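Q: Need coordinates for the below:
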Amino acid sequence: MNTIRENRVLLSFVIITTAICLRAPITSVGSILYCIVEDLKLSNTVAGTITTIPLIVIALLSPFISKISEKTGANQSLLLGMIIMLAGILLRSFGGIVGLILGTGLIGMGITFGNVLIPAIIKSFFPDKIGTMTGIFTTTMSVCSGLGAGISVPLAVNLGWGWRWTFCIWAVTAMVSIVVSLIQLKRMPSDCKKTEQVEGANKLQKPLYKIPLAWWVAVMFGGQSCVFYMMVTWLPTIVSDRGLSPMAAGIVATVFQLAAIPANLAIPMLAGYFKNQSRLAVSVAGMGIIGLVGILFAKSVILLGASTAILALGLGGTFSLSLVMFGMRTSDGIQAARLSGFAQSAGYVMAAIGPFLAGAVYDLSGNWAFPITLAVFIMVLDLIAAGIAGRDQQI
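A: Got it, this is the predicted structure:
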């Protein structure tokens, strides 16, 4: 019993240290991108790929992660992902232009391993605490995402670290995750390793794309991802085009990042109290719709900030609840990894398309009301999918 408890404690640290690495290495880029451009003499086209490459890699690689984990075990595969992440961070910092591109791709690969496998590990080792552990996971990601964006300029510019050594902070967290994972794997009971690799091996033979519930979960995850990245990309521009100052745009963008944190923690924990999460799922998706409608009509920075906060709560809650669904709509860790990979592949395709689509609609219409209205329709679809995915059923 003590060995099992110790293993769960170590796994908790693995989940937390991995979560630190899954967003911050990307969100830390934007605020000091100009430093990279000046140092490496990059074109705007190349610079733009630094944030696009990880999304493409995640979308393409996600379906294959579960296959790897079925052969090696989810914990071992997660360790591999963190090693790839560490290599990517170091290569991005010290490999020149080629290293910047390849390293960014490797970081995307490492993120994909974590994205897909953490919900499966939670399902396998914390079946009684899926909501709580998912809440801790998503909250850590959200906090560190904002931290990554916030500390980059002070470290790189004010303290003179430069962009290379600033990025290496996340190499340290990746190394910590690797060390903890190695300790955890060494102390994991041998029967747990065998169970993890064979559980569910004969289940779910039917392809996921033929299962309607898998598509509803994928649409639920993908809808919020699409709207989130649309807002991350264009929200400051939308605020500025309302005649407000750049400072006001920055404040609204900060609210968008920070307001999601309470939902990231609370919604998964609430989900754990119910067998049927439909009402909760519809409620949080509905908050996203209310927030977008508010942004559509708001003129003042106060109303824009309030609407943005509501939107962030809705998107943060829907994101966290989507991860909970990967565990609650499946019967074991293998199924959870497969569903996670399937849904996240579809979701990140939508995430990559969202900002481009919003920009194209604006170019055609010349008015941000049309892209925002498009986002409202996407969230309505997300609400419908969330209501169906939240029902007490399993694949």
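Q: CA atoms for contacts and neighbours, from now on please.
A: Fine.
Q: which residues of the stretch 251-395 of the chain fall in helices?
A: Using DSSP state H, counting those that start in this stretch, the helices found in the stretch 251-395 of the chain span residues 260-271, 278-297, 301-328, 333-365, 369-389.
Q: which other residues reach the second one?
A: Identification of contacts with helix 278-297 by Cα atoms under 8 Å, 6 or more residues apart in numbering yields 271, 303-304, 307-315, 317-318, 321, 369, 372-373, 375-376, 379-380, 382-384, 386-391.
Q: and this one, so I can compare the two:
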Amino acid sequence: MNSHVTAGTPAIRPPEFRQPSLPGPVGARTVRAAVAFSLAALNLRIAVASLSPVLSEVEHDEHLSSFGAGALSTVPVVCFGAFAFLAPRLTRRFGPHHLLWYALLALTGGIVLRSAPGVAALFGGTLVAGAAIAVGNVLMPQIIKHDFAGRAGLMLGLYSLALSGGAALAAGVVVPLESATGWGWRQVLALWAVPSLAAALAWLPELLLPERRSPDRREPAAVRQDRTAAPAPAPGALWRDRTAWAVTLYMGLQSLGYYAVLSWLPTLLQDHGMSDGRAGWMLSFSSFPGMAASFAAPWVQQRLRPAFLAPLSAAALCATGFAGLLASPVSPVYLWMTALGLGQGLAIGLALGYIVARSPDAHHTGRLSTMAQGVGYLIACLGPLGLGLLHSASGGWTVPVVVLLGVLVAQTAAAYGASRDRHILAPS
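A: You can find the predicted model right below:
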């Protein structure tokens, strides 16, 4: 049965959303592709998360101002949004699988460049790495939709888990590795080029498959098949679609909260008397429940009814964490970090899942992924900057945290449209 919605046809719920689809047999090729995909996903947050623990050292050694250090930590998030809009044109030129390989190579080069002496290399390498990750962010949902259609839930779970796991790994081991080896921050940050290069090598066999070596690289057969299944939208149509905007706003608002917490949570806890080491550990600790929640998100999205309960639960968990940080930030801090980690992990898993579920095919998934992550991450970069400005203006953390609670209200409103079981560009 053709599950795609065409113009003039009533919107029909695709069969795979009524109940879990039954996957076909798992072969060596599928397992190899899944492992290579997961390795690639693991590297899409490492370059960002590895910088935060040594940012004060970088600031001191490179004689950066507070504004310069804040700009350095914000550059990757801005890149995630700005460079996402280049992904569709590059995909048409190279194909999604070749482009992901090029992005992993560029990420490796950016990490190495970032570790070279000089402020120009520091910012230039960060820019290259952020641009490469931006392209990878857009491609991953599209590849899931096309290559793993029968196992989309599992692969979305692995994708979300790899993103969270990569961030937790980098944030957790950079400082201990620095202490154990006696190396400086440049050498330790340069080490993260090894897993990105390993991911590129693991992805290389995917480019050697017969269907990937089509003479017409600009228009791979897989993309042509997707475009025959559902008509291409008119230019600008996606930007007028309410479902697309709901998915985009949900992606952006939940990312705003995540990057705000990532940037400022340790400082908030330190200002309330917690030691630097313990404050950094609490940020790392929150990633563990977050990893579990992000992995479970596709199943929660598929089975919890009505569908709006899943994002509502994510918002309620985040609100519990924020409220706890307002009332008593230090005493039962593990409770607040567990709630916050679960809520934010579930939210990112749902956001990525909506990109896949609201698209009729891989081509439309790529279009929606570009819009949701391009606009979404530009929204998200307001989190670290805005929270810092609010903290400076108010002289405390009450106003910034209350604003984050307000963002949760807007996030939940966007989730109402994003969680509706309909495709983008479907007739009303």
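Q: TM-score for these two?
A: In this superposition the chains share a TM-score of 0.91, using TM-score structural alignment, normalised by the length of the first structure; 393 aligned residues with a Cα RMSD of 2.5 Å.
Q: Among the contacts of helix 278-297 of the first structure, name the buried ones.
A: If you count burial by 16 or more other Cα atoms under 10 Å, the buried members of the contacts of helix 278-297 of the first structure come out as 271, 304, 307-315, 317-318, 321, 369, 372-373, 375-376, 379-380, 382-384, 386-391.
Q: Average offset of stretch 159-166 of the second structure relative to the first structure?
A: Following the fit onto the first structure, the mean deviation recorded for stretch 159-166 of the second structure is 1.4 Å by mean Cα distance after the TM-score superposition for the first structure.
Q: so where in the first structure does that stretch end up aligned?
A: Taken onto the first structure by TM-score structural alignment, stretch 159-166 of the second structure occupies residues 137-144 there.
Q: quick one: that stretch to chain centroid distance?
A: 9 Å (Cα atoms, centre = their mean, to the nearest Å).
Q: Check stretch 288-302 of the second structure too.
A: Distance, centroid of stretch 288-302 of the second structure to centroid of chain: 14 Å (Cα atoms, centre = their mean).
Q: Relative to the first structure, and after superposing, what's the average distance for it?
A: By mean Cα distance after the TM-score superposition for the first structure, the fitted stretch 288-302 of the second structure averages 1.8 Å away from its aligned residues in the first structure.
Q: Give the aligned equivalent of residue 231 of the first structure in the second structure.
A: In the second structure, residue 231 of the first structure lands on residue 261 (TM-score structural alignment).
Q: any idea how far residue 148 of the second structure is from residue 411 of the second structure?
A: Relative to residue 411 of the second structure, residue 148 of the second structure is positioned 29 Å away (criterion: Cα to Cα, to the nearest Å).
Q: just residue 86 of the second structure next, same as before
A: According to Cα to Cα, residue 86 of the second structure stands 26 Å off from residue 411 of the second structure.
Q: what's the answer for residue 289 of the second structure, then?
A: 21 Å.
Q: still on that earlier bit, what's the match of stretch 159-166 of the second structure in contact with?
A: Outside of stretch 137-144 of the first structure, the residues within contact range by Cα under 8 Å, 6+ apart are 15-16, 19-24, 257-258, 260-262, 264-265, 320.
Q: Report the contact partners of the match of residue 231 of the first structure.
A: Here residue 261 of the second structure is in contact with residue 384 (Cα under 8 Å, 6+ apart).
Q: where's it, which helix or strand?
A: Using DSSP states H and E, residue 261 of the second structure sits in helix 242-271.
Q: ranges for the helices of the stretch 51-200 of the first structure?
A: In chain order, the stretch 51-200 of the first structure shows helices spanning 74-94, 96-125, 130-153, 162-167, 169-187, 190-198, with DSSP H, counting those that start in this stretch as the criterion.
Q: The ones you listed: which one's closest to residue 218 of the first structure?
A: Ranking the helices of the stretch 51-200 of the first structure by their distance to residue 218 of the first structure (criterion: Cα to Cα) puts helix 96-125 first, at 12.9 Å.
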